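Engineer: Okay, here's the prediction I keep looking at, along with the sequence it came from:
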Amino acid sequence: MSIAVNVNGKDYYDKEEARAAWFEEWLMKQDFEQDLIDRENELEYRRTHPDWNIPYVMYGVRKKHKCIKKKEIAVFYDFTPWQKRARTAETHWFTVLYKRRATSKEVESFRDREYTRRYLVYSLYIEKKMTLDKALSLIVADDKLLGIVDEIITEIVKSFETFFDRKFRIYQPEFATQLDLFAV
């Protein structure tokens, strides 16, 4: 005696029949004509916009969830901005406050595979080690090193100030040089 496989409310005792019924149901749900139209529109968009594959850099705040106790802000990179994705970490776990195109330095780093991390997450209040001002100061310092203009940096800071409904104090970073003591 075999176990029945239910496909679309009907029981099948033969695996091949169940697979065929499932495949037929899946085929009936597909809209191949619309898929071809979407593909043609996408190809036309790529022809008319030469910068269609430039990644985006997004700044966001972790959404509140019963399982996530962390409060963090993050800078994350969208390596595939042209794809249609239903549920991604960008929209599911973070509230995107500001979105900008990557600079030429960042694009070159992406192509050379120097960026290995997709997210740069700054914890806000984990063990009280980093305040929100300090985290935002680090983000601003990183962006200035990448050559982001001051107008965009002020827009980023304003987006965080609007979200948190308070003013931020941006600290000047203190850079240190690592000395190689064992160099000959």
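Structural biologist: Here it is on my side, so go on.
Engineer: contacts, neighbours, all on C-alpha from now
Structural biologist: Noted.
Engineer: need the strands for the protein, in chain order.
Structural biologist: Using DSSP state E, the strands found in the chain span residues 5-7, 10-12, 56-62, 72-78, 94-101, 119-123.
Engineer: a markdown table for those, including mean neighbour count and distance to Lys158?
Structural biologist: Converted to a markdown table, the strands of the chain look like this (neighbours: other Cα atoms under 10 Å; distance: least, Cα to Cα, whole Å):
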| stretch | mean neighbour count | distance to Lys158 |
| --- | --- | --- |
| strand 5-7 | 15 | 53 |
| strand 10-12 | 13 | 57 |
| strand 56-62 | 22 | 12 |
| strand 72-78 | 21 | 14 |
| strand 94-101 | 17 | 10 |
| strand 119-123 | 17 | 18 |
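Engineer: distance of Arg111 from Ile73?
Structural biologist: 26 Å (Cα to Cα, to the nearest Å).
Engineer: alright, now check it against this:
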Amino acid sequence: MDGHVLGWIVLLWLAAEVEGLQVTMPEKKKVAMLFQPALLRCHFSTSSTQPAVVQWRFKSYCQDRVGEALGMATSGLQTMSKRNLDWDPYLDCVDSRRTVRVVASKQGSAVTIGDFYKERDISIVHDADLQIGKLMWGDSGLYYCLIITPDDVEGKNEESVELLVLD
């Protein structure tokens, strides 16, 4: 009887420890300088025995955050964002109103660079970090780290970081 109880305790402990796929990023926002390198960190844990596919996607701002930061643009959307604290006029809009593209993908040790970035010094290093050799003006925006595993589909499979490139 004691063996059954111990078995159930171990099973419950293991079930509590396995939460499925979990993607995290240590930074939610990163400010970097033009023409400097940047490393966007992405960590994940999985119970999968299969190699994960890592994909980084870029989404432009919904409106010009850099221009606004420099005092060159103003918007009535700021008033609206104060009413709804969860809504950000720079980040929250449908994808059809912004540029969306794949930056890079990695499966095993093979890294594939998206068409727009082929002439750039970009790679996925370590397990899932995005390394950009020289930042350009158009690099400001949201970067999504998406992890795909064939046999671990529960949990959180993507996370984003905002990158703001300044002169």
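Structural biologist: Cool, the structure landed. These numbers were taken from a predicted model, which means no experiment stands behind them.
Engineer: Kindly provide the TM-score of these chains.
Structural biologist: Overlay of the two chains. TM-score (TM-score structural alignment, normalised by the length of the second structure): 0.27; 76 aligned residues with a Cα RMSD of 5.0 Å.
Engineer: In TSV: the strands of the first structure, plus distance to Trp22 of the first structure.
Structural biologist: Output for those, formatted as TSV (distance: least, Cα to Cα, whole Å):
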stretch	distance to Trp22 of the first structure
strand 5-7	6
strand 10-12	11
strand 56-62	39
strand 72-78	35
strand 94-101	36
strand 119-123	39
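Engineer: Select, out of those strands, the one closest to Asp150 of the first structure.
Structural biologist: Closest approach to Asp150 of the first structure among the strands of the first structure (Cα to Cα): strand 94-101, 13.5 Å.
Engineer: From the contact counts, what lies against the closest one?
Structural biologist: On a contact count with 3 or more Cα pairs under 8 Å, 6 or more residues apart in numbering; DSSP states H and E, strand 94-101 of the first structure meets strand 56-62, helix 150-164.
Engineer: Which residue ranges of the second structure form strands?
Structural biologist: 21-24, 29-33, 38-40, 43-45, 53-59, 100-107, 110-113, 122-125, 129-132, 141-148, 155-156, 158-166.
Engineer: Next, the angle strand 158-166 makes with the second one.
Structural biologist: This points to strand 29-33 of the second structure. 30 degrees (axes from the mean of the first three to the mean of the last three Cα atoms, to 10 degrees).
Engineer: tell me which residues in strand 29-33 of the second structure are buried?
Structural biologist: Ala32 (16 or more other Cα atoms under 10 Å).
Engineer: how long is stretch 43-57 of the second structure from one end to the other?
Structural biologist: Stretch 43-57 of the second structure: ends 15 Å apart by Cα to Cα.
Engineer: biggest helix in the second structure by residues?
Structural biologist: Determined from DSSP state H, the single longest helix within the second structure is helix 2-17.
Engineer: go on, the first structure?
Structural biologist: Longest helix in the first structure, counting by DSSP H: helix 32-48.
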